[in-house]
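In: Okay, here's the prediction I keep looking at, along with the sequence it came from:
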Amino acid sequence: MHEKSVHVAWRLWNEGRPLELIDECFRQSSTLSEVLRCIHISLLCLQQCPEDRPSMSFVIVMLGSEGALPQPKQPGFFLEKDSNEAHCFSSTQELFSTNEITITLLEAR
């Protein structure tokens, strides 16, 4: 998700206007509650502190259930000039992470 998109999504979520994130053609859909749940879960996955983010197995459980979800905390990509919120990084930690991925291509014999 793009930084600006995260900022807009977070602002609308906090203002109680998540429906504005959904295209009008989906707003009348019977799956509206599922779309809102996906937005909620995506904000949980973008929380600033990694230890606050759900594991992928928990994301799958949340997607497949209808139980209550925890309230998301501020996303890591959220930038605000006057933000006084404490950051989860200490001064000795790096402010970036290295994500590694291995891609295996299977070819038929």
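Out: Thanks, I have the structure now.

In: Please count neighbours and contacts with C-alpha atoms only from this point.
Out: Noted.

In: Give me the contacts around the lengthiest helix in the chain.
Out: The helix that spans the most residues within the chain, counting by DSSP state H, is helix 32-45. Residues outside helix 32-45 that contact it (C-alpha atoms under 8 Å, 6 or more residues apart in numbering): 10, 18-19, 22, 26, 52-54, 59, 62-63, 69, 71-73, 75.

In: Check it against this one:
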Amino acid sequence: MAPEYAMHGQFSVKSDVFSFGVLVLETITGRKNSLYESERDQDLLSYVWRHWDEGTVLELIEPSLEDRYSRTEVMRCIHIGLLCVQEDMEMRPTMASVVLMLNSYSVTIPLPSKPALFVSTIKSYKTGEDEAYTN
């Protein structure tokens, strides 16, 4: 479910794009999108964003896909998936743009920004334990 649907009760073209991006990221990682992961896990979008930000995206690929994919194609799909789930819905591409990005190597794909509902963990200065916060 897209964040704007949860907040406003309406689907939009941008919530459809968000849902598509989540589906792409779920397929590649083999993980479900959930805000209710265990304490030591991150939600899917945070998990993918952290790997993207650290340059370790290939580490998150579903193990059953091993040796059955093109690294270039998977990186492209993750890149496009992250564009679809950006926090600012106005920055998300349209589905027509997504199709063009998936089918054409002549299209320049912009860098994604932080995903919606991005959750990070920080050390609590009081307890020294990891605490989650939403950016």
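Out: Received the coordinates, thanks. This one's a predicted model, so the numbers in the text were calculated from it and none came from an experiment.

In: What's the TM-score once they're superposed?
Out: Laid over one another, the chains give 0.66 as their TM-score (TM-score structural alignment, normalised by the length of structure 1), with 83 aligned residues with a C-alpha RMSD of 1.9 Å.

In: Now for the contacts of helix 32-45 of structure 1: which two are most distant?
Out: Pairwise distances among those were taken by C-alpha to C-alpha; the largest, 30.0 Å, belongs to Phe26 and Asp52.

In: Return the distance of Trp49 of structure 2 relative to Leu117 of structure 2.
Out: Here the distance between Trp49 of structure 2 and Leu117 of structure 2 works out to 11 Å (C-alpha to C-alpha, to the nearest Å).

In: To clarify, my last question referred to Glu54 of structure 2.
Out: 19 Å.

In: between those two, who's got more neighbours?
Out: Leu117 (17 against 9; other C-alpha atoms under 10 Å).

In: so the more buried one makes contact with Asp88?
Out: No: using C-alpha atoms under 8 Å, Leu117 of structure 2 is not in contact with Asp88, being 10.6 Å away.

In: how much space between the residue nearest to Thr134 of structure 2 when sequence neighbours are not counted and Ile78 of structure 2?
Out: Nearest in space to Thr134 of structure 2, with sequence neighbours left out and distances taken as C-alpha to C-alpha, 6 or more residues apart in numbering, is Val119 at 4.5 Å. Distance of Val119 of structure 2 to Ile78 of structure 2, computed by C-alpha to C-alpha: 18 Å.
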